[in-house]
Each structure stands twice: as C-alpha cells, then as structure tokens.
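Asker: Generate a structure from the sequence data that follows.
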Amino acid sequence: MTVQDVRAFNRFYTGLIGALDHGRRLYAPYTLTEARVLYELAQVPHLDAADVRTLLDLDAGYLSRILNRFEETGLIERGPSQSDPRRRRVRLTARGQEAAGLLDERARERVGALLDTVAPADRPRLAEAMRTIQDILGEPRAAFREIALREPRPGDLGWIVQRNAALYAAEYGWNADYEGLVARIVADFAEDHDPHLERVWIAERGSQPVGCVMCVRDEAPGAARLRLLLVEPEARGHGIGDRLVGAVIDFARGVGYRELVLWTNDVLGAARRIYQRHGFVLAAEKPHRSFGRDLVGQDWRLDLHTSDE
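Answerer: Down below sits the predicted model:
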C-alpha cells in the first residue's frame, strides 16, 4: 500500500459522504461537528465535557462554544461531574434527545438508501471490509464509543455466572463457593424478578459481551442493590464500569428507589474506585473468610435523593 492509495480512498470516501448529504439537509440546522456532539451525548448518557473533547478530538474553546449554544437553546443541561468535581457533566434534555433522534433518523434513511444500491450478496463483504479498516486504523478511544449496554439475551445469564467464576478464580484465587453464590443470585433473578424494579445490563462490544451488572430489590424498604459488576480484562480502561454503574444509578433513581446499596470486598480496588466516583459511601466493613480466602467485606451506600445533582 502507498500514500497515494490512502489519498485515493480518502477522496472516494469524502465524495461518498458528501453524496449522503445531498442538499445539505442531513444535519440542518446544525453543523457537522454539532451533529457529532449531539450523537455522542445521545449514545453515552454520562459524559463529561472532557470526555466529549477526547472522543471527537475537538479544541476546548470550540467545544465550549458549541455546548454554550446547546445550553442556551435547551438541548443540554450541565452539572457537577460524578467522577471529578472540577469537571462538568453534560446531559441531553428531552428537547436534545428529540433533536438527536431526528438527526439519527435522517442518517439511517440516507445510509439505508445507499445500502439499497448494494447487492445483498456483496453486503457481508462490504461490512467485513469496514471492520478491517476500523481494526487496523482505529484509535483506542474508539472502543469507548463502540460499547453498547443492552438487556440480556438467552444465554447471557449463564455467561454472567461462568465469567464471574473464571475471572475471580484467575485474578483472586476464589474457589467454587463464589461460583455457587453467583449462580444463586442469577437463578433468583431469572426465576422471579419485577422488570419494572429490577434489571440486568450486558455491555457488548461488537457481538461479544464484555461486562455486566445487576440491579435488584434489597430487603430494606425503598432500597435497591447493585450486584455482580464485571468488566472483562481486555475491555478495561475505557469507562465501561462507570457506564454500567451509571446505568444502575439512573434506573434506580428513575423508578423511585431512595437508596442504592452494595456489598464488595476490599481487594476489589478498581471496582471500589468506581463506586467512590459515583458518590457511594463506605457504611461498614467486617473481616470474613469466604471463597477460600480471608477477606474484608464492605457495605457501601448511595443516597439517591441527594447525589448526582
């Protein structure tokens, strides 16, 4: 491959994208960059302004002007960051979500029209070529954008049990007692849960699950319990754990829980730091022997009426 090959492909791709926006109506009334900012905010509900700047490689001043305009027109609201009080969290309002949805609908229509010109037999080859370019030339931060949070599909609950057992055995030497505990938690959820008050999230990259978390009712009235947060080793460092915990918090607050609680062990330092970033407070800790190891169990709590605002 030569430089000329890359430049030729770039000219072709730029022309193709321009054809998609025939009449310059695809992003109206926004610029292309403004549309990209709206798209990122719609994909990831918990983003700081610094995250948006990194994802889109934007100048800080330029992004600030865009966000100021969005705030003035009621598309976003800003507040203290969950992870760093020096940062500002950015969240789409209902009006902003509507605007992002309209842009997404337009884009889907244009891309759909383009794909209609591709023979069905050629589409798998085209998709594979696109994935190959992304895999070879993509930057590490792209992995953050590619993560989707979804509800579990058949087989996913079994995956949660298997991956928890395998990872905790490999990383901390925990024995089969832990697998038994996870299996009971998952089985209880599968057999009897209220979908309006309890939920499981699977973090997926491509077609592969790379993380999970659960929100279930706690024994204490008005309290929900966060359980089984897990991120695969190769997917760590991209904010997936933060997104999973943020999804639980939003859900628990949205359905009316007053408090979110969890139990963990002091050896799980990375998870503990995520909980602290989201405002959880250590309520109690106690030594115990479980899973074949001497551990220190910890109870953490989050007051859903006072945090995040």
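
Asker: Going by C-alpha atoms from here, please, whenever you check contacts or count neighbours.
Answerer: Noted.

Asker: longest helix in the protein, by residue count?
Answerer: Ranked by number of residues, the top helix in the chain under DSSP state H is helix 94-115.

Asker: buried ones in the helix or strand following that one?
Answerer: Per DSSP states H and E, the first helix or strand lying C-terminal to helix 94-115 is helix 123-137. Residues of helix 123-137 classed as buried by neighbour count (16 or more other C-alpha atoms under 10 Å): none.

Asker: for comparison, sequence B:
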Amino acid sequence: MTINGVDDQIAAVRAFNRFYTRKLGVLDQHLGQSPFSLSEARVLYELAHRDDASAKEIGNELGLDPGYLSRIVQSFDEQGLITRTPLPADRRQYQLSLTAKGRQAFAKLNLGSQNEVAAMLARLSAGDAARLTQAMATIQAVLEQRRSQPASVVLRSHRVGDMGWVISKQGAAYAADYGWDISYEALVAEICAQFIKSYDAAREHCWIAELNGEPVGSVFLVKATDEIAKLRLLQVEKKARGLGVGRVLVEQCIRGARERGYKRMTLWTQSILVAARGIYKSAGFELVATKPHHSFGHDLVGETWEMDL
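Answerer: You can find the predicted model right below:
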C-alpha cells in the first residue's frame, strides 16, 4: 500500500513537471525570441544575481556538465557578455562577471520572460491567478532547503565624510557594473550636495548600512512634496550583496517615510538594474511609467515606481 502510494506520488510529480515545462515553453531550443538556450539563460540569471561567482560554483548550482558549461562560458566571452578573472587560489578556475553588454542582454531576456508570464496570467481570472501563484509559493516553500540567516546589518544616520563615500562608491560601482561614464558620478554629487544644503531633518534622512563597522550601503529619503517622499541612491557594495542589505535599507526608508507622515512614495530607476527592481517590487512598489533616454553614455529605459504608504 505504501509502495503504491509512493509510486503514485512519483508519477504525479513527473506528470506535473512535464505539463509545467511544456506550458511555459522551456523545452523549446531557445527562449521566446532570444538567442539564448534555456541553459544559457540560467547561467545569465545566476551571473546577474551573484557577484564574481566562479564557473565551478555556477556549474554546481545548476547541475551543468563542466564541458557544456565551459562552452557556454567561452561563447559568452566571445560575445563580450562576461569578463573572466583567474582565481588566485586556483589559476585553472575563473571568476565570472557580466559586462555592461551582458547586463543589457540579461535585462532584455528578463523583460521578455516577464511579458510571456504576464500574458499567460492575463488569460486567467483574478481568482485563478491568485490560486496559481499561491500554489507555486507552496511548492517552493515545501521544496526549498532551509537557508542560513542573513548577516546582521547595522543602520546609522549619515555623518561627516559619508557623502564623499556615497559619491565615490556609486560612481565606481556603476562604471564597473554597467559601463556608465563620469556624468553619473556628477549626478550623484549634485544629489548629495543638494541633500546637505537643504536638509530637513524632520522630513528627510540618509541611512548608511554597516557590517562589522564598515559602510557597505546607503539609501536616501528626500522630500518631493508635502505628501510624497522620494527614495534615492540605493547602493550596496559587492562584498555585502546577497546578504539582505538592500532589502533592509529599502524597508527602513519606507518605514521612515511613514513615520514622517508621507502618504505616497516614489523612485526612479533603470530597467537594467534587475536586483534593485526586485527589491522594490517585493517591498510593495509598482511600476507606473517607463521612458527611454540616453544618459551616462548609454541608451537606457528609465522607470518610475510608486507605492501608497
């Protein structure tokens, strides 16, 4: 009886897996209209959400054959999508990072995937869509292994010297990650200077995140109108990414806006900033407008996100 029950469960899982992969179209050789195979897209996703991961780590995470992964990495390198740096401990292994071109390719792929899923959900009633996503959340919760708790993050108010740190780190990070030119650093400097000149302690604030006494992130709450607050200059250093620092900063900024009596909150970001967009969405922000523009040496798509407080 038990054996038959287990066999039935195995058959049910396998049947669902076949149905689900067929439904989402992931058995196709390429995803949608993109030039990437499913495995290539998975590698791109890992690189977009992990900083300086080694090829071996990604292979282990995705269960890819080393030879197959090596061909993917070589192809990405030839297309200018990644950089490869030999690991000091083992020169045969490489750290992989997306170039600005690679991040743009991922952003396009990610947007296409979002649109495909949105189209699928649009065919369902609101009730069925809710049942579907709740069932998916249940599956994930049951199967996901327990993860370690995020590192302890200490938030403090800004002090003398912090604005220079923010300007330097923002400029360097966006130049390295996305290839933005020095005009972005100039914009950050203007924002920081204006924040200090017109600082209203009752309506505005800057939080600096620290790990082990070292600054690793920042976020600004500034006044847009008497009722609308603006979130600006969210930044997390590479060494602290993946530890929940960005989420903690955004949640504190939202909490700070509510405490100061704002009714609504807004922010402006770019479509290629995938990790930040994910934090904003999970925190309750909604995308309300998009507009292409040419800034910081690149063609970008600016996005306005808002949320009621």
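
Asker: Need the TM-score from the superposition.
Answerer: Here the TM-score for the pair of chains, by TM-score structural alignment, normalised by the length of the first structure, is 0.52; 167 aligned residues with a C-alpha RMSD of 1.9 Å.

Asker: and the angle from the longest helix of the first structure to helix 123-137?
Answerer: 120 degrees (axes from the mean of the first three to the mean of the last three C-alpha atoms, to 10 degrees).

Asker: residues in the second structure aligned with helix 94-115 of the first structure?
Answerer: Aligned by TM-score structural alignment, helix 94-115 of the first structure falls on no residue of the second structure.

Asker: Closest to the centroid, which residue in the first structure?
Answerer: Nearest to the geometric centre of the first structure sits R243, at 4.0 Å (C-alpha atoms, centre = their mean).

Asker: Aligned against the second structure, show me the partner of that one.
Answerer: Checking TM-score structural alignment: R243 of the first structure goes with V248.

Asker: How about residues contacting the helix or strand containing its match?
Answerer: Secondary-structure assignment from DSSP H and E places V248 of the second structure in helix 245-259. Helix 245-259 of the second structure is contacted from outside by 153, 155, 203, 205, 207, 209, 217-221, 229, 231, 234-236, 265, 276, 279-280, 283, 309, using C-alpha atoms under 8 Å, 6 or more residues apart in numbering.

Asker: Buried ones among those residues?
Answerer: Applying 16+ other C-alpha under 10 Å to those flags 153, 155, 203, 205, 207, 209, 217-221, 229, 231, 234-236, 265, 276, 279-280, 309 as buried.

Asker: Among those, which ones are in helices?
Answerer: Checking these against DSSP H, those in helices are A276, I279, Y280.

Asker: The closest residue to the second one other than its chain neighbours and R277 of the second structure: what is the separation?
Answerer: Distances taken as C-alpha to C-alpha, 6 or more residues apart in numbering place R247 nearest to I279 of the second structure, at 6.0 Å, with adjacent residues excluded. From R247 of the second structure across to R277 of the second structure, the span is 11 Å (C-alpha to C-alpha, to the nearest Å).

Asker: Could you do C253 of the second structure as well?
Answerer: 15 Å.

Asker: okay, those two: which has more neighbours?
Answerer: C253 (26 against 19; other C-alpha atoms under 10 Å).

Asker: Need the counterpart of G164 of the second structure in the first structure.
Answerer: That one, G164 of the second structure, aligns with G158 by TM-score structural alignment.

Asker: what helix or strand does its match sit in?
Answerer: Assigned by DSSP H and E, G158 of the first structure falls in helix 156-172.

Asker: From the contact counts, what lies against that helix?
Answerer: helix 176-191 (3 or more C-alpha pairs under 8 Å, 6 or more residues apart in numbering; DSSP states H and E).

Asker: For stretch 20-34 of the second structure, grab the matching residue range in the first structure.
Answerer: Under TM-score structural alignment, there's no match for stretch 20-34 of the second structure.

Asker: Also stretch 195-205 of the second structure?
Answerer: With TM-score structural alignment as the criterion, stretch 195-205 of the second structure aligns to 189-199.

Asker: Also stretch 111-127 of the second structure?
Answerer: Against the first structure, there is no aligned range for stretch 111-127 of the second structure (TM-score structural alignment).

Asker: do the same with stretch 77-88 of the second structure
Answerer: Taking TM-score structural alignment, stretch 77-88 of the second structure hits no residues over in the first structure.

Asker: Hmm, R87 of the first structure is touching V52, no?
Answerer: No. Using C-alpha atoms under 8 Å, R87 of the first structure makes no contact with V52, being 11.8 Å away.

Asker: Between the two, point out the one with more neighbours.
Answerer: Taking other C-alpha under 10 Å, R87 of the first structure and V52 do not tie; V52 has more neighbours (20 against 15).

Asker: circling back: give me the subset of the contacts of helix 245-259 of the second structure lying in strands.
Answerer: If you go by DSSP state E, those have 155, 205, 207, 209, 217-221, 229, 231, 234-236, 265 in strands.

Asker: Which of those sits closest to R147 of the second structure?
Answerer: V236 (21.1 Å; C-alpha to C-alpha).
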